[in-house]
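1. I'll drop the sequence and a predicted model, then ask my questions.
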Amino acid sequence: MKLIKDTDKLKDACEKLAAHPFVTVDTEFLRDTTFWAKLCLIQMADPDGNEFLVDPLAEGIDLAPFFTLMDDERVVKVFHAARQDIEIFYNMNGSLPHPVFDTQVAAAVCGFGESVSYNQLVKKVKGVEIDKSHRFTDWSRRPLTDKQMRYAAADVIHLIEPYQQLAGMLEENERTQWIAEEMKILTSEDTYRMEPEDAWKRLKMRARKPRELEAMKQLAAWREREAQSRNVPRGRIIKDDVIYEVCVQQPDTPEALAHIRALPRGFERSKNGEAILDIVRSVKAMDDKALPKMPKAERRAQAHPAVVDLLKVLLKQVSEDKGVASRMIATSDDIDAIASDDNADVAALSGWRREIYGDAALRVKRGEIALAVDGSKLQIIERIRD
């Protein structure tokens, strides 16, 4: 088995793959010590089982033919748990593969369970146990061994049959449109675009005052830009708890900054320390009128616990009847929201989820349908009104 290491051979391979209705795709990457994932290997296979391994680290290779294939509307790109792979392609090329089919999402819709792993899916469909001995391999090291390359190729070869079976099940059960809705989200730029100015939204801590909130926004944005430009994890710049402590204490001198325990000794005299102090000083100097308004806490009418429990029972029954993982249909937060608001802005009240569950949940609340026990089976029945 050989790696494709030059652009001409990559172009030939992608032209061959483009002649097929679908290709299976996977990647191997590292991101433990970087902000941006380092793409180390690309694996592809055609429906006939021919595999192609591409070395994106090879000197002089241009991945343009690969990205052309990813953009080819005539070819379905099949992934399992595609989000990280697609994020890498988007950050490298500024475009998103299309059309895409994610077998993990499809498996949840077809009754294989929630977030089924690649290994579990292949075992259920093909009865094959995938070798995971190289799961934690450093894929950036060269040369790759034959065993490593066989392991990598297996991830796309064994994906062919599950894709074909899942696609057939979706067609047979008239659920193709369900997956189309999910893939639209998966291939939306909004799913992957994160501006530094929005980085504060990732933080789990909450500011208590407008000046703290402004400091949090500026510190998170600064850290995001630094991490991106230096290509290091965010925590290598400063950790989340440091941002929180700075926002609360707002130190504006090196001596005050040195009192933050989570910072290493001498940090207050570093370049990063100076940047943090500059941000704090600028925030302190802002006029109160220029500070952001505190977000209003979402106030939702408290639903009766019995209503929530009833909707959970309904979800369990719908999940079993339709053979769809329950969390794929509605989350606990969705149920809480629906229980208190018929117009809640949740996924369970839109698209295919509303079709199989959301509308029924609203009808249960209105007393238009009821849940009844028939022997050992729960039934959803229409209520006859006088």
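-> Perfect, I can see it now.

2. Please make it C-alpha for all contacts and neighbour counts, starting now.
-> Fine.

3. Could you point out the longest helix of the chain?
-> helix 210-230 (DSSP state H).

4. Which strands and helices lie in contact with the helix or strand that that helix is followed by?
-> Next helix or strand after helix 210-230 toward the C-terminus (DSSP states H and E): helix 234-237. Helix 234-237 is packed against helix 210-230, with contacts defined by 3 or more Cα pairs under 8 Å, 6 or more residues apart in numbering; DSSP states H and E.

5. then this one, side by side with the first:
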Amino acid sequence: MSIELHVGDLPDGLDLAATARDNAIAIDTETMGLNPHRDRLCLVQLSTGDGSAHLVQFRQGAYDAPNLKRLLTDPAVTKLFHFARFDVAVMKAYLGITCQPIYCTKVASKLVRTFTDKHGLKDLSKDLLGVEMSKQQQSSDWGAADLNAEQMKYAASDVLHLHDLKAKLDVMLAREGRTHLAKACFDFLPARGELDLGGWEIPDILAH
């Protein structure tokens, strides 16, 4: 596993889309907390599915990142998340972008793994890939000026297995005849993120 840390943006000349496995980029974010209005975006992690990860670290208030934004809004590249609902909302709030098209492994898991209520990334990786993931750094200080090696390793691990998970889940979705339903859910996620940012998270506008 190789990890590259970039401050403020992806470097010029780095074309991750050109080497993306299955034309998809795995993406995750780290923030200061779970409230996008209060807790700032600190890190965006990306992987092309080749076992390497690129981490883009943001200083407070510095969110220009034209190279990253270009990649995240490229309609020819699928943006692959786990729990995309949160990530797309955070990136809308801080980067001012709408990510599309989207694939969310959490949504896919809930549609086909109805025999369990465990749909977290750690559970999925263990059940479908036999990979044990550590969540020890999940609650660390992502706003620190200098990230330590364990933080970077943890951040990278959240994107390194998403391509393999997608491949497994795609087979299950097709087998159960729910691929079209998954796509409809994925297409709605940017709007779901905007609803969350607008205050319709609780109560959920789709609830009774």
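-> Arrived safely, thanks for sending. What you see is a predicted model, and the numbers here were worked out from it, not measured in a lab.

6. If you count contacts, what does the longest helix of the first structure end up packed against?
-> If contacts are counted by 3+ Cα pairs under 8 Å, 6+ apart, helix 210-230 of the first structure sits against helix 234-237, helix 240-249, helix 271-285.

7. May I see the buried residues of the top helix by length along the second structure?
-> Using DSSP H to define each element, the second structure has its longest helix at helix 179-197. In terms of neighbour count (16 or more other Cα atoms under 10 Å), helix 179-197 of the second structure has its buried residues at 179, 182-183, 185-186, 189-190, 192-194, 196-197.

8. could the helices and strands packed on helix 210-230 of the first structure be laid out in JSON lines, adding distance to Phe52 of the first structure?
-> Converted to JSON lines, those look like this (distance: least, Cα to Cα, whole Å):
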{"stretch": "helix 234-237", "distance to Phe52 of the first structure": "34"}
{"stretch": "helix 240-249", "distance to Phe52 of the first structure": "41"}
{"stretch": "helix 271-285", "distance to Phe52 of the first structure": "45"}
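
9. export those helices to JSON lines and tack on distance to Pro99 of the first structure and mean neighbour count?
-> Below are these laid out as JSON lines (distance: least, Cα to Cα, whole Å; neighbours: other Cα atoms under 10 Å):
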{"stretch": "helix 234-237", "distance to Pro99 of the first structure": "32", "mean neighbour count": "16"}
{"stretch": "helix 240-249", "distance to Pro99 of the first structure": "37", "mean neighbour count": "19"}
{"stretch": "helix 271-285", "distance to Pro99 of the first structure": "43", "mean neighbour count": "17"}
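
10. wait, which of those helices is closest to Ile86 of the first structure?
-> Checking those against Ile86 of the first structure by Cα to Cα gives helix 234-237 as the closest, at 20.9 Å.

11. Relative to the second structure, which residues correspond to that closest one?
-> Aligned using TM-score structural alignment, helix 234-237 of the first structure spans no residues in the second structure.

12. how far away is the residue most central in space within the first structure from Gln165 of the first structure?
-> By Cα atoms, centre = their mean, the first structure has its centre lying nearest to Arg83, at 5.0 Å. Separation of Arg83 of the first structure from Gln165 of the first structure (Cα to Cα, to the nearest Å): 22 Å.

13. got it, and Ala19 of the first structure?
-> In terms of Cα to Cα, Ala19 of the first structure sits 21 Å off from Gln165 of the first structure.

14. do the same with Leu311 of the first structure
-> Distance of Leu311 of the first structure to Gln165 of the first structure, computed by Cα to Cα: 32 Å.

15. More neighbours: the two, which one.
-> Neighbours were counted for Leu311 of the first structure and for Gln165 using other Cα atoms under 10 Å; Leu311 has more, 24 against 14.
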